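*Asks:* please work out how this folds:
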Amino acid sequence: MNATHAPHFESLGLSVSVVVYQPDIDQLNSTLASLVTACEVLHTERPGLPVTLYLVDNGGLPDPSAALEALRVGGVSYTVIVGQGNVGYGRGHNLAIERITSRYHLVMNPDIDLAPDALKQALNFLDDHADAGLLTPWIGDEHGQQQHLCRRYPTLLDLFVRGFLPVRLRSLFKGRLARYEMRDLINGHDIVWDPLIVSGCFMLFRTHVLKQLAGFDARYFLYFEDYDLSLRTHDVTRVVYVPAVRVLHHGGGAARKGGAHVRMFVASACRFFNRFGWKWL
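*Replies:* The predicted structure is shown next:
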């Protein structure tokens, strides 16, 4: 069952998918409001550019009517995809990806706030760099401090230290984590080509690349689906970190979300390493 407000749009447009499960409605409203603002700025440069949001409800979505009305007023079409149950993060996005006919598609978390010029900067960069098929932005936390979410290939030790050790012990592995998080290259001003792994909280694709890859691997229920998709993306196009594109990310790690998330994290990590190769230390 789909609730739809989506007039016809051309292949030159932008589509966005957001998957939610029992979301914080205030944060979701903030995310959608930032999307409206970013689209308004985008439309000052590209008037009439079609933008369509696919809001995928995996369960527990409070009444989003106010936020959706703001989207409509802001010139953003939308489709709410409901009734599939909690099919997982990647499969949820795939429900949107199989429908899209846009030129660009943004995979975005419901805990992201876009800078007003984020979409304008991102689309301008992709228009100017035909070799780029996936763009990742500068990502900050709620305090405006940069989150280093580009990654080199992980080892089990990297994942354990970053995800589960207390902060006071994590400092013992500062150099190791800095290398894993590409802190030698990723900063607030330098464009970096071909970071190996980028975060699924904001992945802006050329749609034909995403279609070629068939979206996310649906065997991951949660966690590591973005690692998997990042590595597969390098097989068909270039990935680029563009710090002029800025977003804030309000998410937390698996260990802070409880035992169920830890179990999902471990299961997905095993699937990832089984596919791409185990590295221990």
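
*Asks:* going by C-alpha atoms from here, please, whenever you check contacts or count neighbours.
*Replies:* Noted.

*Asks:* remind me what the longest helix along the chain packs against, helices and strands.
*Replies:* Using DSSP state H to define each element, the chain has its longest helix at helix 25-45. The contact analysis (3 or more C-alpha pairs under 8 Å, 6 or more residues apart in numbering; DSSP states H and E) places helix 25-45 against helix 65-73, strand 112-114, helix 118-128.

*Asks:* to check against the first, give me the structure of this:
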Amino acid sequence: MTATNAPRPESDNLSVSVVVYRPDLALLTRTLSSLEAACNALRVNSPAFAVTLYLVDNGGLPPDISADLNTLQERGIPTVLISGHGNVGYGRGHNLAIERSASRYHLVLNPDIDLDGDALVNALDFFAQHPEAGLLTPRIGDDEGRLQYLCRRYPTLLDLFVRGFMPGSIRRLFTRRLSRYEMRDVINDRDIVWDPPIVSGCFMLFRTDLLKGLAGFDPRYFLYFEDYDLSLRTHEHARVVYTPDVRVLHHGGGAARKGSTHIQMFVASAFKFFNRFGWKWL
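*Replies:* You can find the predicted model right below:
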């Protein structure tokens, strides 16, 4: 679908939460700039549309970012800086913002995402036309714009190990298996896909009442698998949808490339996830 010209109700508003820990300032600045442009596009047909940004500092936010935040304030995007709580983890950090939000929609956003100019327009138009949708995930591209397959079927331990930790030469032996896990048979640049089991936490656009009803992210996950958990719980109350007309770029990387500490966190979160939802080995 494409953006429509019909104005939305004046009561529509959006809150956005971005959690950072020792962020790459250049990437964060790009994210905030792209968010501003996407918000400006929302106001073309709905000048009174309100957007509030919650920037959650889990530690290491450089003071240089204050200029960007002041610019957003001056341009009509109220910004709330939440800090002083320490590094409480990704999901709990977002929950601090979700608890404060009083919006109709809430966007969970990574600090390494660039939004297309029409991303929010197209997303909220989709929600307006499809009241059954409660969580929307976009078409996510990599640094070169190539499609990243970040929707998932339910994982097995073998899927996670092969995809995350095996060298490429061995991983190629499991191409068909990983393609199924990554839903490459249905995810593309053209087709809307309803009810992918799991979607990425780098961009999760919710109806806020649904997200609050779910109590946000499960705080037992410090990092990794909190989006898997939340995706599966969402299906119990609303439909999840992949919408390729909503487009973003993602500059993130995998756990194995981030060192032993991230690998340990990945394994710990995987254990919690499978204990809750059920173990699948092969």
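
*Asks:* tell me how the two chains score on TM-score.
*Replies:* Taking TM-score structural alignment, normalised by the length of structure 1 as the basis, the two superposed chains have a TM-score of 0.95; 272 aligned residues with a C-alpha RMSD of 0.9 Å.

*Asks:* pick the most deeply packed of the helices and strands packed on helix 25-45 of structure 1.
*Replies:* Mean neighbour count, computed with mean count of other C-alpha atoms under 10 Å, is highest for strand 112-114 among these, reaching a mean of 26.

*Asks:* from P155 of structure 2, how far off is A26 of structure 2?
*Replies:* Separation of A26 of structure 2 from P155 of structure 2 (C-alpha to C-alpha, to the nearest Å): 34 Å.

*Asks:* revised request: answer the last question for D112 of structure 2.
*Replies:* Separation of D112 of structure 2 from P155 of structure 2 (C-alpha to C-alpha) stands at 25 Å.

*Asks:* out of these two, which sits in the more crowded spot?
*Replies:* A direct count of neighbours by other C-alpha atoms under 10 Å for D112 of structure 2 and P155 places D112 higher, at 23 against 18.

*Asks:* circling back: just checking, next helix/strand downstream of the longest helix of structure 1?
*Replies:* Following helix 25-45 of structure 1 in sequence order, the next helix or strand is strand 51-57 (DSSP states H and E).

*Asks:* so that next one versus helix 65-73, what angle?
*Replies:* Counting by axes from the mean of the first three to the mean of the last three C-alpha atoms, to 10 degrees, strand 51-57 of structure 1 lies at 160 degrees to helix 65-73.

*Asks:* which residue numbers in structure 2 does strand 51-57 of structure 1 align to?
*Replies:* Mapped onto structure 2 using TM-score structural alignment, strand 51-57 of structure 1 covers residues 51-57.

*Asks:* the matching stretch vs structure 1, average offset?
*Replies:* Following the fit onto structure 1, the mean deviation recorded for stretch 51-57 of structure 2 is 0.2 Å by mean C-alpha distance after the TM-score superposition for structure 1.

*Asks:* and the strands in the stretch 101-250 of structure 2?
*Replies:* Here the stretch 101-250 of structure 2 has its strands, by DSSP state E, counting those that start in this stretch, at 105-109, 113-115, 133-141, 193-194, 203-207, 239-250.

*Asks:* nearest to A270 of structure 2, of these?
*Replies:* Across the strands of the stretch 101-250 of structure 2, A270 of structure 2 has its closest neighbour in strand 203-207 (20.2 Å, C-alpha to C-alpha).

*Asks:* ok, and what's touching the closest one?
*Replies:* With contacts defined as C-alpha atoms under 8 Å, 6 or more residues apart in numbering, strand 203-207 of structure 2 is touched by 104-110, 113, 134-138.

*Asks:* ok, now with 6 Å
*Replies:* 105-109, 134-137 (C-alpha atoms under 6 Å, 6 or more residues apart in numbering).

*Asks:* what of stretch 84-101 of structure 2?
*Replies:* Stretch 84-101 of structure 2 is touched from outside by 54, 58-59, 216-217, 219, 222-223, with contacts defined as C-alpha under 6 Å, 6+ apart.

*Asks:* so which of those comes closest to L81 of structure 2?
*Replies:* The nearest member of those to L81 of structure 2, counting by C-alpha to C-alpha, is Y54 at 6.0 Å.

*Asks:* surely that closest one and V80 touch.
*Replies:* Yes: counting by C-alpha atoms under 6 Å, Y54 of structure 2 touches V80, with 4.8 Å between them.

*Asks:* what's the first-to-last distance across stretch 238-257 of structure 1?
*Replies:* Stretch 238-257 of structure 1: ends 33 Å apart by C-alpha to C-alpha.

*Asks:* quick one on the thing from earlier: just want to know which of Y54 and V80 of structure 2 has more residues nearby.
*Replies:* The neighbour comparison of Y54 of structure 2 against V80 (other C-alpha under 10 Å) goes to Y54, with 22 against 16.
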